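>>> Based on what follows, work out the 3D shape:
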Amino acid sequence: MKSGMVEKEGFAALVLRLRSEGISDLDLLTAVEQTPRSQFVPASLSDDAYSSRTVPIDCGAFMEGADLSVRLLHRLQVKPGHRVLEIGTGSGFTAAVMGRIAERVLTVERYRTLVVAAQARMEALGLRNVVVRQADGSNGMPGDGTFDRIFVTTAFVSLPRFYAEQLTHGGSMVAPLMTEGDTCMMTRLTKTGSRFEREDLFPVPFLPIIPQVASAL
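This is a model prediction of the structure:
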């Protein structure tokens, strides 16, 4: 684990890069600061905790770079009182950050290895409003009510319209969609009635979603 000073220096450098992109949301940046990122990366890669580099984790998964993680959360616009669904827990970092802002976060992951590790991190950070569950999130979580925000980090090949029933009116979803070739575009989908208003954001390095659950690779 990094020392407190190194952690602070890494966070400060991240904030400078984010502000150069126009990201200065105080609630979001405070939540990131309160969630030591070095606790979510493999110990051997702790030097990359606050870098923009992709970090490999267990089960062949990866943790997006710090800059991209916060850029995506900035677009999601989680607010106090929100119920949030995350598909693709990974290390648990983004769920933990959202848990410091939202009322409740349900994050699901297909790999038990990642679920157990993420749950341990939430407990260590005292985040009791973040629920980590092993589940097949390819169809969302239709039995868990509706959500104000849905955050997905595995790509769909077409617009996932079944999520419309799982979003509150005016709620929004940030999810990657596979487009022409191998391009993956992050999109924001806002629910109006039973329809989505779609906004393409920027290309991202996410892989297509895989259905079913697994213990590990």
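
>>> all contacts plus neighbour counts: C-alpha atoms, from now on.
OK.

>>> can you pull out the strands in this protein?
With strands called from DSSP state E, the chain shows them at 55-56, 62-63, 83-87, 104-109, 130-134, 147-152, 167-178, 184-192, 195-203.

>>> Include mean neighbour count when you put those into a markdown table, please.
Shown next, in a markdown table, are the strands of the chain (neighbours: other C-alpha atoms under 10 Å):
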| stretch | mean neighbour count |
| --- | --- |
| strand 55-56 | 16 |
| strand 62-63 | 18 |
| strand 83-87 | 25 |
| strand 104-109 | 25 |
| strand 130-134 | 21 |
| strand 147-152 | 24 |
| strand 167-178 | 23 |
| strand 184-192 | 22 |
| strand 195-203 | 14 |
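
>>> how much space between D200 and M173?
D200 sits 12 Å away from M173, going by C-alpha to C-alpha, to the nearest Å.

>>> Need the residues touching each of these two.
R188 (C-alpha atoms under 8 Å, 6 or more residues apart in numbering).

>>> Distance of L73 relative to V84?
For L73 relative to V84 (C-alpha to C-alpha), the value is 12 Å.

>>> which residues touch the spatially most central residue of the chain?
Against the mean C-alpha coordinate of the chain, by C-alpha atoms, centre = their mean, the closest residue is T94 at 4.2 Å. Neighbour list for T94: 69, 73 [criterion: C-alpha under 8 Å, 6+ apart].

>>> To compare with the earlier structure, here is another sequence to fold:
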Amino acid sequence: MTTANSLEQARFNMIEQQIRPWEVLDGRVLELLGRVRREDFAPAAHRALAFTDMELPLTQPAVDGQCMLAPRVQARLVQDLALKPTDKVLEIGTGSGYTAALMASLAQRVLSLEIEPALASQARTRLMQAGVTNVEVRQADAAANGFAACRADGPYDAILLGGSLAEVPPALLGLLAPGGRLAAIVGDEPVMRATFITRAGEADYRSAQPWDTLAPRLRHFPEPSRFRF
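This is a model prediction of the structure:
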């Protein structure tokens, strides 16, 4: 079996054995997973593991929280965000750039913020090499100063957070356009839930938590006090 055939078999197995069983059944997303080369976004040291059901560290040595999420988690988040071709998307936590590449094929454009300069630079290069032209990767601390780094570009039709947080800040919800959707992994270990919030009206936000997973924390998002009086 050639290397190319081995890669395609591994990609097929990833889709059929990991992603479909996780209720990722949208034909558009499945087609994308077969076309967007995940191995090209994986860090070189772990390229051979690009299709495995695990998080991949993006730095050597590994730094806590800087990882590529498992394929099934990335795919389900993108599917359940239900992107439309006219959508303007904000992603917080670019990581490898792979999730941004998936969303770029489904939406009009993506602004992706990455706190780590080296990861932002690498993601830009990977996206350019993959021919993705409608993603802007911006190196910034997204949560700083009331989301100042992305506020002026809003509102957004969709927001996706590439890591977990304790709770969704109201200032971030305020960046959603009417009808806009936000996808985040919310909670504390050992229980975190994929959380989807839709802005139904000016101050009307509707939330659903359809599945559980775990993901590393996004940096500098507020942690609520554990103390109660």
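
>>> Tell me how the two chains score on TM-score.
Once superposed, chain against chain, the TM-score is 0.88 (TM-score structural alignment, normalised by the length of the first structure); 210 aligned residues with a C-alpha RMSD of 2.0 Å.

>>> re earlier: counterpart of the residue nearest to the centre of the first structure in the second structure?
By TM-score structural alignment, T94 of the first structure lines up with T99 in the second structure.

>>> so how far is R38 of the second structure from that match?
On the measure of C-alpha to C-alpha, T99 of the second structure and R38 of the second structure end up 9 Å apart.

>>> Please apply the same query to A194 of the second structure.
Distance, A194 of the second structure to R38 of the second structure, by C-alpha to C-alpha: 22 Å.

>>> re earlier: can you check which residues contact both of L73 and V84 of the first structure?
Joint contacts of L73 of the first structure and V84 (C-alpha under 8 Å, 6+ apart) do not exist.

>>> and D27 of the first structure, how many neighbours?
By other C-alpha atoms under 10 Å, the residues close to D27 of the first structure number 14.

>>> now A4 of the second structure
Counted with other C-alpha under 10 Å, residues neighbouring A4 of the second structure total 9.

>>> Tell me which residues touch it, please.
Counting by C-alpha under 8 Å, 6+ apart, there are no residues that A4 of the second structure touches.

>>> now with 10 Å?
Counting by C-alpha atoms under 10 Å, 6 or more residues apart in numbering, A4 of the second structure makes contact with A10.

>>> State the distance from it to E39 of the second structure.
12 Å.

>>> Just to check, D80 of the second structure is in contact with R72?
No. Look at D80 of the second structure against R72 with C-alpha atoms under 10 Å: they stay out of range, at 11.9 Å.

>>> Looking at these two now, which is surrounded by more residues?
Between D80 of the second structure and R72, counted using other C-alpha under 10 Å, R72 has the larger neighbour count: 23 against 18.

>>> Could you check which residue of the first structure pairs with that one?
Using TM-score structural alignment, R72 of the second structure sits opposite D67 in the first structure.

>>> That match: what's it in contact with?
Listed by C-alpha under 10 Å, 6+ apart, the contact set of D67 of the first structure reads 14-15, 17-18, 21, 50-53.

>>> Can you give me the distance of it to D136 of the first structure?
27 Å.

>>> where do the contact lists of T99 and R38 of the second structure overlap?
With C-alpha under 10 Å, 6+ apart as the test, T99 of the second structure and R38 both reach P71.

>>> which residues do D80 and R72 of the second structure both contact?
Shared contacts of D80 of the second structure and R72, counting by C-alpha under 10 Å, 6+ apart, come down to 23-24.

>>> Noted, bye for now.
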